[in-house]
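Student: Provided below are the primary sequence and the corresponding predicted coordinates.
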Amino acid sequence: MSFSLSTVFRPLTRAVTYTRWLHQLIASVAGTLAGFVHGGTFRSTGMEVWLWIAVLPVPVLLAAALIPAVRRVEGLQAQLLLTPGPQGPEERAGTGISTSPSLSWRDRGRTAGWLLLRLAVGVPVSALTVQLPVLSFAFLQAAAGHRTHFRGLPAIDAPHGWYALLVPLPLVVLLAVAVWAGSLMAAAAGRLLGPSAAERLAVLEARTERILEHNRLAQELHDSIGHALTVTVLQAGAARAAGSPEFTDRALAAVEETGRQALTDLERALRLLREDVPHPAARPVLADAERLLESARAAGSTVRAELSGPLAALPGPVSREGYRMVQEALTNVLRHAGPVPVSVRIAADADALELEVRNPMPASPAPAAVGRGLRGLRERAALLGGKAVAGPDEDGEWRVHARLPLARLR
């Protein structure tokens, strides 16, 4: 029994019950204003007044539904009163109620249906809010032995003490109707003011873009930091094995430069994750490829490079992704084969950009599928409409080759 009582009285202790009630009372404001404009409305008796309040504003509401901003206003009001609580961006999105203006005739139609439903529910609730407390007072007067006759209510000509038993009944009915109507409007708001198909698609596309951007940043950090750590480890090992102060100085200088570049890349990636930085630092491009080659040379590799074509004039996306692909290929050489001779070819023409990195196969090659580097390299090429392959060639060397089309990007 206690559980049942707590279930019954719980809505009375929730703020949302009363904010929803207020939302329903506001719906009758338009009808009340229309009643003042329409002469003679409030000279009617009984339920006729409320009938006029429910009917008079219909044409105005239908016309208002054609205004795109009305949907936004109704959405904001529904969020604040039907689903009160924290109103941050995530909480507002979780209500299922849109605050965007009408973008189509379907949106306008749903807005019109919402306005009419608000009127159809709000006016009866407003009428009961006014009349039922008066009825309770009439029962109280009758229980005290007074005849009562209030406007809009039947007269009580035979007062009696037993009317005291009926005093709470109208108030209980009013609260029950207010709770039920509030729940009804909250559910209807999700359907009539919920995001349209175009809005849901836009949200999905934005979410997909964020995921892709995060994945791209993760790949860039993998490439940049992985390259820096590989070079640093190789330089430190070579300096310790060489036992030469001069070589150690060169190794420390290379480690310093590589670490500085890695910190720059890390800072740029972190800035991209902050919403308050609209113009993050520029990403490296193939015109900066010489620093990759010098980094590999500093790690002990003999690098033979062939760069041809207008690398500085390449489209931004191709040049940036091409830089990362060369970086990943050189990192894999240093990580799996050590400081071996490397051949790098970067060639651009009017149709495509070709990247090729070759190195001798190590005595005990690591499995090609280990790590995400080669997979990321292939993904970068595929996103630009190109293709990347990696594996041993007929000469017994490990070869990474990528071709990125340029004609459709210019």
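Tutor: Received it, and whenever you're ready, just let me know what you need.

Student: CA atoms for contacts and neighbours, from now on please.
Tutor: OK.

Student: Now do the same contact list for the residue of the chain most remote from its centre.
Tutor: Here the chain reaches farthest from its C-alpha mean at Ala158, the gap being 65.4 Å by C-alpha atoms, centre = their mean. Listed by C-alpha atoms under 8 Å, 6 or more residues apart in numbering, the contact partners of Ala158 are Ala142, Arg147.

Student: try the one 3 residues further on
Tutor: The contact partners of Gly161, taken as C-alpha under 8 Å, 6+ apart, are Ala142, Ala143, Ala144, Gly145.

Student: In JSON lines, list the residues you listed along with secondary structure.
Tutor: Listed next are these as JSON lines, based on DSSP: H, G, I helix; E, B strand; the rest coil:
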{"residue": "Ala142", "secondary structure": "helix"}
{"residue": "Ala143", "secondary structure": "helix"}
{"residue": "Ala144", "secondary structure": "coil"}
{"residue": "Gly145", "secondary structure": "coil"}
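
Student: alright, now check it against this:
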Amino acid sequence: MLSLLLPLTHAVTYTRWLHLLMGAIVPLACAMVFPGLGSPSPGDWALIAVLPLPLVLAVAMIPSVRRAEGLQARLMLFPGPHARVKSDEQPGVSAAPSASWSDRARTGAWLLLRVETGLAVALGTERLMALALSLAGAAAGEPGVADPLVPHAGGSWVYVLLIPMPLLVLVAASAGAGALMARAARRLLGPSVKERLSELEERTEQLLERNRIARELHDSLGHALTLAVVQAGAARTAADPRFTDRALEAIEETGRAALDDLEGVLLALRERQRPAGTRPGLGEAGSLLDSARSSGAHIDAEVSGSLEHLPGPVSREAYRMLQEALTNVLRHAGPVQVRVRIVVERARLRLEVRNPLTAAASAAGSGGGSGLRGIRERATLLGGEARAGRDGNQWLLRVDLPLG
């Protein structure tokens, strides 16, 4: 019994009822012109149900009608944040204009269903409300208050107990019809194949952007923290005021750069477009090499070709790869001899970072950390490849990127 009365407490039951009644506006408006609503016969009601169908199908051909119907269905057929029925399920109803004849056909079928169902619900509502009023009149001793659905005699208190019955039947019928219309809305107003593909592409772009932001944070902040730790440890060991001053200066510069990168990432997370050109490129690799040298590493750098005319994405991603490579060297091998070789050819960019293979570096490399994985992912997205591993008694990272 309680399950039957439960729809009475749901706001969506009444919004669906209102949505169904709105569907009867068009046929009833047409009926006021012809054949009239004075005392229509069953044949007139059949004509009223059929008369507006050509007009409804013509309106369905307008692309924006699908958007309007989708927005109405979302608002009135499904529980919202204000409803007592909490649901995480998405309506699955599109709010985009018709983009194909298939969309127009489904919109036409939806409008026909809405008009016919709305007319039936409107007639049922009118008759059940009339019955409730008639029962109330009969209970008060005035049985002629309204035209009853079933004949009855007046003047009995029993009718007081019967008054809620038509209203409960009306709510139950409206709740059932509304639930069926919600299911039909998902089928007829749901996203088309093209819209589903577009949504899938958008989600893929969002995932790629999140991965890019995660890599940016890992590379930039990881590099800054590694340099700070190495510099602080070297300054404490050296016990030289001048060396300590240089170490603190390097930590300060690296920290500022990391803060700038962090600010850019936070702006991207707030959906403010950050110009790609503000991200450092390979032309600024000198600052990376200098910061590594200030940490005690002996950097032997060789650059062949011009770095100024590299494509933007290649230059920026190669900068991050070099940054991550130097960070890995300082983190796992310490201040050792590092050889960096950058070669810009006509159609390719080659980057090599080589350092002595210590026990810690060997263990870190064999573990396949997120840094090397990020380098490989960056190279793959650019159509290139990255390989890292033992080369004799040294550790070698080699990146090969196309410039096309």
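Tutor: Here it is on my side, so go on. In this text the structure is predicted, and so the values were computed from the model without any measurement.

Student: so what number do they get for TM-score?
Tutor: Once superposed, the chains reach a TM-score of 0.90 (TM-score structural alignment, normalised by the length of structure 2), with 396 aligned residues with a C-alpha RMSD of 2.5 Å.

Student: so how many other residues sit close to the aligned residue in structure 1 for Leu77 of structure 2?
Tutor: Per TM-score structural alignment, the equivalent position to Leu77 of structure 2 in structure 1 is Leu82. Using other C-alpha atoms under 10 Å, the number of residues around Leu82 of structure 1 comes to 27.

Student: thought Leu82 of structure 1 was touching Ala186?
Tutor: Yes: Leu82 of structure 1 is in contact with Ala186 according to C-alpha atoms under 8 Å; the separation is 5.6 Å.

Student: At which residues are the helices of the stretch 251-400 of structure 1 located?
Tutor: Using DSSP state H, counting those that start in this stretch, the helices of the stretch 251-400 of structure 1 run over 289-298, 316-332, 373-383.

Student: Could I get the contacting residues of the aligned residue in structure 2 for Arg345 of structure 1?
Tutor: Applying TM-score structural alignment, one finds that Arg345 of structure 1 aligns to Arg341 in structure 2. Contacts for Arg341 of structure 2 (C-alpha under 8 Å, 6+ apart) come out as Ala301, Glu302, Val303, Arg350, Leu351, Glu352, Val353.

Student: Quick check on those: which are buried?
Tutor: Using 16 or more other C-alpha atoms under 10 Å as the burial test, the contacts of Arg341 of structure 2 include Arg350, Leu351, Glu352, Val353 as buried.

Student: From these, pick the one nearest Asn211 of structure 2.
Tutor: Proximity of the buried ones among the contacts of Arg341 of structure 2 to Asn211 of structure 2 (C-alpha to C-alpha) peaks at Leu351, which lies at 22.8 Å.

Student: Distance check, the counterpart of the closest one in structure 1 against Trp162 of structure 1.
Tutor: Matched by TM-score structural alignment, Leu351 of structure 2 corresponds to Leu355 in structure 1. Using C-alpha to C-alpha, to the nearest Å, we find Leu355 of structure 1 at a distance of 97 Å from Trp162 of structure 1.

Student: could you say which helix or strand contains the residue sitting nearest the centre point of structure 1?
Tutor: Taking C-alpha atoms, centre = their mean, the centroid of structure 1 lies closest to Arg207, which sits 5.2 Å from it. Using DSSP states H and E, Arg207 of structure 1 maps to helix 197-242.

Student: which part of structure 2 lines up with that helix?
Tutor: Aligned using TM-score structural alignment, helix 197-242 of structure 1 spans residues 193-238 in structure 2.

Student: Check stretch 109-122 of structure 1 too.
Tutor: Per the alignment by TM-score structural alignment, stretch 109-122 of structure 1 matches residues 105-118 in structure 2.

Student: With structure 1 overlaid, how far apart is that stretch on average?
Tutor: Aligned to structure 1 and superposed, stretch 105-118 of structure 2 gives a mean residue distance of 1.0 Å (mean C-alpha distance after the TM-score superposition for structure 1).

Student: returning to that earlier point: which other helices and strands contact the helix holding Arg207 of structure 1?
Tutor: Judged by 3 or more C-alpha pairs under 8 Å, 6 or more residues apart in numbering; DSSP states H and E, the packing partners of helix 197-242 of structure 1 are helix 245-272, helix 289-298, helix 316-332, helix 373-383.

Student: so which of those is the most packed in?
Tutor: Stretch with highest mean neighbour count among those: helix 316-332 (a mean of 22; mean count of other C-alpha atoms under 10 Å).

Student: where do the helices sit along the stretch 1-150 of structure 2?
Tutor: Remark: helices assigned in the stretch 1-150 of structure 2 by DSSP H, counting those that start in this stretch are 2-5, 11-22, 25-33, 42-50, 53-60, 63-76, 101-139.

Student: thinking again about what came up before, and of the helices of the stretch 251-400 of structure 1, who's closest to Pro57 of structure 1?
Tutor: Among these, helix 373-383 comes nearest to Pro57 of structure 1, with 55.6 Å by C-alpha to C-alpha.

Student: what does the closest one correspond to over in structure 2?
Tutor: Mapping helix 373-383 of structure 1 onto structure 2 (TM-score structural alignment) gives residues 371-381.

Student: And for the matching stretch, what's in contact with it?
Tutor: 215, 218-219, 317, 321, 324, 328, 385-388, 399-401.

Student: Just the buried subset of the residues you listed, written out for PyMOL, thanks.
Tutor: Restricted to buried positions by 16+ other C-alpha under 10 Å, the PyMOL selection for these reads:
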select buried, resi 215+218+219+317+321+324+328+385+386+388+399+400+401
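
Student: could the contacts of stretch 371-381 of structure 2 go into JSON lines alongside distance to Arg127 of structure 2?
Tutor: Formatted as JSON lines, these follow (distance: C-alpha to C-alpha, whole Å):
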{"residue": "Arg215", "distance to Arg127 of structure 2": "66"}
{"residue": "His218", "distance to Arg127 of structure 2": "69"}
{"residue": "Asp219", "distance to Arg127 of structure 2": "72"}
{"residue": "Glu317", "distance to Arg127 of structure 2": "72"}
{"residue": "Met321", "distance to Arg127 of structure 2": "75"}
{"residue": "Glu324", "distance to Arg127 of structure 2": "76"}
{"residue": "Asn328", "distance to Arg127 of structure 2": "80"}
{"residue": "Glu385", "distance to Arg127 of structure 2": "75"}
{"residue": "Ala386", "distance to Arg127 of structure 2": "76"}
{"residue": "Arg387", "distance to Arg127 of structure 2": "79"}
{"residue": "Ala388", "distance to Arg127 of structure 2": "80"}
{"residue": "Val399", "distance to Arg127 of structure 2": "79"}
{"residue": "Asp400", "distance to Arg127 of structure 2": "79"}
{"residue": "Leu401", "distance to Arg127 of structure 2": "76"}
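
Student: with the contacts of stretch 371-381 of structure 2 in mind, which one is nearest to Pro241 of structure 2?
Tutor: Distances from Pro241 of structure 2 to those, taken by C-alpha to C-alpha, are shortest for Asn328, at 27.8 Å.
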